[in-house]
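Novice: Quick one, structure for this:
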Amino acid sequence: MILLELENPVDKLCDYTFDFCWSSNFERDTVIPGQKGSTHTYREIVEALKAGETVHIKGDTGEQLAHSMGASIEHLGGNGGVEKAGTIIVDGNVGIEAGMGMVSGTMYVSGEIAEPLGNIIEVESDSEGYRKFVSITDLLCNNPDETPISNKLEGHKLVLSDNVLRGTIAARCSCDVEIQVTGNVYNGSGLLMQKGTLIIEGNAGMNTASHLNGGTVVVKGKCGEFAGAFMKAGYLIAEEMQGYVGADMKDGTILSHKKASISPPAQKGKLEKQDIELLKKYLDAGRFASLQYNKYEASDEGKYITIKMRDGSLVRRKVE
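Specialist: Just a heads-up that it's a prediction; the model follows:
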């Protein structure tokens, strides 16, 4: 077990992505600031979790605790899949965006946890004095015996009705399940999904269905900017999409009731029978209402490059 006692909150603890290491000011082997009686690095605590160990943090944590915990990160030499992870115990409060992209492992928190949360859900605790959180993806795909608090799990369907704002819901989901959210969601929901269905009754934040690689994401309200970016497969269906959609998408389908602005290689497509059937299934839309939807898909006519103009703007141009 690693014990980490903090004088002040620290951001990005137990962050599997090592996002900060892209900055010249940080490296993975940087010693975590503000420790009492120890000199642990960011890399050490992630490696401990990868080995199934426990990281016990005494004190409040900052933003993005356990980012992508349990994910085998491709840009760090991983396979992009899910691996087992250990346990985080926090004697204190936890800042916003805890568990963004988290796909395995367990988190125990003695204090408060700030919204928005990531891909985590509170379940019945087996440790007195602590609230227990697990990954939504892990709960549905591997741990159906856990009992959610203030939400409903029946077989392969989870209904999130606790009005807690979450992001990256169903991140890297690879099992055939259904998640229904009765309210709004935060950024990145449906991130890297491979299977399953995510239905959002309200609005969704930025990067909805980003890197979607299968499955279906349905937003009955609005999607924030960059919806469907880098899509490889699957469906994103929404009432309205803000900003540009489909940036650098490789495949898959985007259906929007209101006309959307598109970013190459996304292009306008023609509705097919399968599209209409999905709209009827998830939105109870008749044929006439279905035909009002706009379809966007990836162009297979050449590739695109990004060119930086003299004024600093970026332009996408096709390479023949």
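
Novice: only C-alpha atoms for contact and neighbour calcs from this point on.
Specialist: Noted.

Novice: Helices along the stretch 201-320 of the chain, start to end?
Specialist: 273-283, 287-290 (DSSP state H, counting those that start in this stretch).

Novice: Also the stretch 51-200 of the chain?
Specialist: Counting by DSSP H, counting those that start in this stretch, the helices of the stretch 51-200 of the chain are 136-141.

Novice: Where do the strands of it begin and end?
Specialist: 54-58, 87-91, 106-109, 120-123, 131-135, 152-154, 157-160, 178-181, 197-200 (DSSP state E, counting those that start in this stretch).

Novice: To check against the first, give me the structure of this:
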Amino acid sequence: MLTCILATNLHFVDYFLADLGFIQNFLNIRFISYDQKGNFMELRLKEPVDNLCDYTYGFTWQGNKISPGSVIPSQEGTNFTYKDLVNELRKGKDVLITGNIGKRLAYSMGADLAHFGGSGSPEKAGRIYVDGDVSSEMGMGMVSGVIYVKGNIEEPIGNLVEVKSDEPGYHKFRSITGILCKGLGKDVLAMNKFDEREKHLLLYDGKLRGTVAARCNCDTLVTIKGNACNGTGLLMKKGMVHVLGDAGMNTGAHLDGGVVIVEGMTDEFAGAYMKKGTLVLNDSKGFVGANMKDGVIFAKNKIKIAPPAGELAMSQEDANLLMKYLGLGHVEAMSFRKYGLKKERLIRMRDGSVVVMKSEE
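Specialist: Predicted structure coming up:
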């Protein structure tokens, strides 16, 4: 069983800035190159708080129990609400948080969420600076903006990749989706490899990530050399994500185009609510295609599906697709199983009656 919560550190020593970092910590001075006049929002925490800078305000996890207007607990000397932080980032401004942070920092950061009447597309976002440690699921579904973290970061992380930092003493993270569709610019990956010309991101650093390529709307390829956590390809419209290991729950959930391939075991609810696109699985733990609206799911092994998904007949066109994606021979490609919607077709009989037939499309 794929375990997504694996605590680990991103701590490392920057040899070129070791002396500066020592002086900074000893004197408690912040060497931050952004606006030194105080034109940023600063939040000091006495205890870790979950869902900070969370554009969803927790609705994904807690039925929207967090009110946007609720005052953030454990503040020191301020009275900010959850919405205050999000609004600041949506203006393209910076937020500095001092103290350790709980789970789901910057969830869906940079997304103009349809849940709140938005377009569902990426929008500009500011920067988050954290002087402390961050718990798991940082940057899940994040599509733009930057996160700087001084302390340790617990896995799994979200739709993020580390780039070489331009701020002494901080780790710098950018959205994978942002890099795929807009490029690295002046940034350089701290690890991993991105071919700008081919638009191919190879993730080989061994870090467990969720929601990789969330909301991606450009033709690109992400190869994950290892396992993925929950929500790979979430709301993706274009591109391909190829997971060489296992994948967590909700893989390809709400998929709206593009391709997600998992060569290992996939946890429950793969392809749930998918609208378009292609999901290719080796095996799954069940409830595949739950509440799917459209799209197609291929599986090497017989899998447990959920309504309205049904098994469909494989075609030569389907086999060609799998041969292209996986480099298979014809016989092996035709041995895959195909799942999708059995759509209804109305047939008018000679006597005037109408018969509802199931058609495979």
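
Novice: Kindly provide the TM-score of these chains.
Specialist: Here the superposed chains carry a TM-score of 0.92, computed using TM-score structural alignment, normalised by the length of the first structure; 302 aligned residues with a CA RMSD of 1.4 Å.

Novice: about what we covered before: which one of the helices of the stretch 201-320 of the first structure lies nearest to F133 of the first structure?
Specialist: Between F133 of the first structure and the helices of the stretch 201-320 of the first structure, the tightest spacing by CA to CA is seen for helix 273-283, at 29.5 Å.

Novice: which residues are in contact with the closest one?
Specialist: 218, 285-287, 290-291 (CA atoms under 8 Å, 6 or more residues apart in numbering).

Novice: ok, back up a step: redo the helices of the stretch 201-320 of the first structure as TSV? Include mean neighbour count.
Specialist: Output for the helices of the stretch 201-320 of the first structure, formatted as TSV (neighbours: other CA atoms under 10 Å):
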stretch	mean neighbour count
helix 273-283	15
helix 287-290	14
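
Novice: Serialize those to a markdown table and add fields for distance to E301 of the first structure.
Specialist: Converted to a markdown table, the helices of the stretch 201-320 of the first structure look like this (distance: least, CA to CA, whole Å):
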| stretch | distance to E301 of the first structure |
| --- | --- |
| helix 273-283 | 22 |
| helix 287-290 | 27 |
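
Novice: so which of the ones you listed gets nearest Y42 of the first structure?
Specialist: Proximity to Y42 of the first structure (CA to CA) singles out helix 273-283 among the helices of the stretch 201-320 of the first structure, at 43.2 Å.

Novice: quick one, what contacts the closest residue to R348 of the second structure other than its chain neighbours?
Specialist: Distance criterion CA to CA, 6 or more residues apart in numbering; nearest residue to R348 of the second structure, sequence neighbours excluded, is V354 at 4.5 Å. The contact partners of V354 of the second structure, taken as CA under 8 Å, 6+ apart, are 346-348.

Novice: now swap in S299 of the first structure and tell me
Specialist: By CA under 8 Å, 6+ apart, the contact list for S299 of the first structure reads 264-267.

Novice: Now with 6 Å, please.
Specialist: Residues in contact with S299 of the first structure (CA atoms under 6 Å, 6 or more residues apart in numbering) are 265-267.

Novice: Map G118 of the first structure onto the second structure.
Specialist: Counting by TM-score structural alignment, G118 of the first structure lines up with G158 in the second structure.

Novice: Relative to T232 of the second structure, how far out is its match?
Specialist: Going from G158 of the second structure to T232 of the second structure by CA to CA, to the nearest Å gives 10 Å.

Novice: Now, the contacts of V354 of the second structure that are in strands?
Specialist: Among the contacts of V354 of the second structure, the members found in strands (DSSP state E) are 346-348.

Novice: For the spatially most central residue of the second structure, list the residues it contacts.
Specialist: Closest to where the C-alpha atoms of the second structure average out (CA atoms, centre = their mean) is T211, at 2.1 Å. Residues counted as contacts of T211 of the second structure (CA under 6 Å, 6+ apart) are 140-141, 158-159, 231-234.

Novice: Could you check the angle the biggest strand by length in the first structure makes with helix 273-283?
Specialist: Secondary structure of the first structure per DSSP E: the longest strand is strand 213-223. If you take axes from the mean of the first three to the mean of the last three CA atoms, to 10 degrees, strand 213-223 of the first structure sits at 60 degrees to helix 273-283.

Novice: returning to what we had before: the strands of the stretch 51-200 of the first structure: which one's closest to R43 of the first structure?
Specialist: For R43 of the first structure, the closest of the strands of the stretch 51-200 of the first structure is strand 54-58, at 12.3 Å, according to CA to CA.

Novice: Contacts for that closest one, please.
Specialist: Here strand 54-58 of the first structure has contacts from 1-5, 86-91, using CA under 6 Å, 6+ apart.

Novice: Looking at neighbours, which among the residues you listed is most surrounded?
Specialist: Sorting the contacts of strand 54-58 of the first structure by how many neighbours each has (other CA atoms under 10 Å) puts I88 first, at 25 neighbours.

Novice: Quick one: map G205 of the first structure onto the second structure.
Specialist: G205 of the first structure maps onto G248 in the second structure, by TM-score structural alignment.
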